[in-house]
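Enquirer: Task: produce atomic coordinates for the following.
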Amino acid sequence: MNDTTVWWLVTGVLVAAELMTGTFYLLMLAIGAVAAALAAHLGAGLTPQLVSAAVVGGLAVVLWRLKSLRREAQVPTELHLDIGETVQVSSWDAQGTAQVKHRGAHWTAICPTSPTPAPGPHRIRAIEGSRLVLEKI
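Expert: Next up, the predicted model:
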């Protein structure tokens, strides 16, 4: 089996794995495998094939991550339906975080407005990643 066939098989395996997981990162690595297959078609040795797979695949992953971070930063907070909802905080830990239950799931919560937050009802002011930013009611 020649190098070109191996790279096309690697591409197929990466695409199939991406379809099973639903992440785009494996698809970006498959693009790197396509670059290596094209390098093999052009008669390049194994080292240029590996370098082209690593550079193109790695660059695609980095660019995809930057694009997704930019997209996350552009989501207006007004679209979060949880902002303004009330949660009950039973206790705060030494790091200033609490575990609260909201909509049937456990969330990590922070309260930046108070240096020593107190237990009790709090309002969700914002959502930062997977953390709720709370304010005391």
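Enquirer: okay, CA-based contacts and neighbour counts for the rest of this
Expert: Will do.
Enquirer: any idea how far Val62 is from Ser68?
Expert: Note on Ser68: its distance to Val62, by CA to CA, to the nearest Å, is 10 Å.
Enquirer: Measure how buried the closest residue to Ile127 other than its chain neighbours is and give me the count.
Expert: Nearest-residue entry for Ile127: Val133, 5.8 Å, with adjacent residues in sequence omitted and distances by CA to CA, 6 or more residues apart in numbering. Neighbouring residues of Val133 were enumerated by other CA atoms under 10 Å; the total is 20.
Enquirer: Does anything pack onto the host helix or strand of Val133? Which helices or strands?
Expert: Remark: Val133 resides in strand 131-136, with elements defined by DSSP states H and E. Packed against strand 131-136 by the contact rule (3 or more CA pairs under 8 Å, 6 or more residues apart in numbering; DSSP states H and E) you find strand 105-110, strand 120-128.
Enquirer: one more, for comparison:
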Amino acid sequence: MSDSTLWWLLAGSAVAIELFTGTFYLLMLAVGIIAGALAAHAGLGMTAQIIVAAVVGSAAVIAWYFIKRRRAGDPSVRAMRSVNLDVGEILQIDEWHADGTASVKYRGAQWTVIQRPGNAPTPGSYRVAELVGNRLLVDKV
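Expert: Here you go, the predicted structure:
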């Protein structure tokens, strides 16, 4: 069996395992293995094939790590309207307490309301952005 055939079998195995585990990093390593197969097709020796596979695979993993780190994270489940029907509702807040919270009557109960850090507590209309424990996190409308 030729070297390139072994590389292609390894690449296929890595992709199959990645499908079971759901990690994207293993797919990046499979890109490195494919580079090793292409190096075998180009007629490079086994040492050069391994070096090409290691360098390309490592570069792909590192690149994916930095791309993923730079992107904003997924929104919190607590801020999704499909999970919490309070998200998006409008509240009227007449008065804020000294500790930065407010109390409002909402859905027949008394709720504690908080704002995102750095916002000035002013009376007015606010939209529920997220449920944090038993508090409503709001944004100014």
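Enquirer: Run a quick neighbour tally on Ile81 of the first structure.
Expert: Quick fix: residue 81 of the first structure reads Leu, not Ile. Per other CA under 10 Å, the neighbour tally for Leu81 of the first structure reads 8.
Enquirer: go on, Ala98 of the first structure?
Expert: The burial count assigned to Ala98 of the first structure is 22, neighbours taken as other CA under 10 Å.
Enquirer: Who are the packing partners of the helix or strand where Leu59 of the first structure lies?
Expert: Following DSSP H and E, the helix or strand that holds Leu59 of the first structure is helix 46-73. Counting by 3+ CA pairs under 8 Å, 6+ apart, the packing neighbours recorded for helix 46-73 of the first structure are helix 25-41.
Enquirer: Superpose on the second structure and give me the mean offset of the helix it packs on.
Expert: For helix 25-41 of the first structure, the mean distance to aligned residues of the second structure following superposition is 0.4 Å (mean CA distance after the TM-score superposition for the first structure).
Enquirer: angle of that helix against helix 46-73?
Expert: Interaxial angle, helix 25-41 of the first structure versus helix 46-73 (axes from the mean of the first three to the mean of the last three CA atoms, to 10 degrees): 150 degrees.
Enquirer: pull the longest strand from the second structure.
Expert: With DSSP state E applied, the strand covering the greatest number of residues in the second structure is identified as strand 124-132.
Enquirer: name the helices or strands packed onto that one?
Expert: When contacts are defined as 3+ CA pairs under 8 Å, 6+ apart, strand 124-132 of the second structure packs onto strand 90-93, strand 135-140.
Enquirer: so which of the ones you listed is the most packed in?
Expert: strand 135-140 (a mean of 20; mean count of other CA atoms under 10 Å).
Enquirer: need the contact list for Val56 of the second structure.
Expert: With CA atoms under 8 Å, 6 or more residues apart in numbering as the criterion, the residues that contact Val56 of the second structure are 31-32, 35.
Enquirer: preserved in the first structure, out of those?
Expert: Listed in the original numbering, the contacts of Val56 of the second structure still in contact in the first structure are 31-32, 35 (both residues aligned by TM-score structural alignment, their matches' CA atoms under 8 Å).
Enquirer: Appreciated, that's everything.
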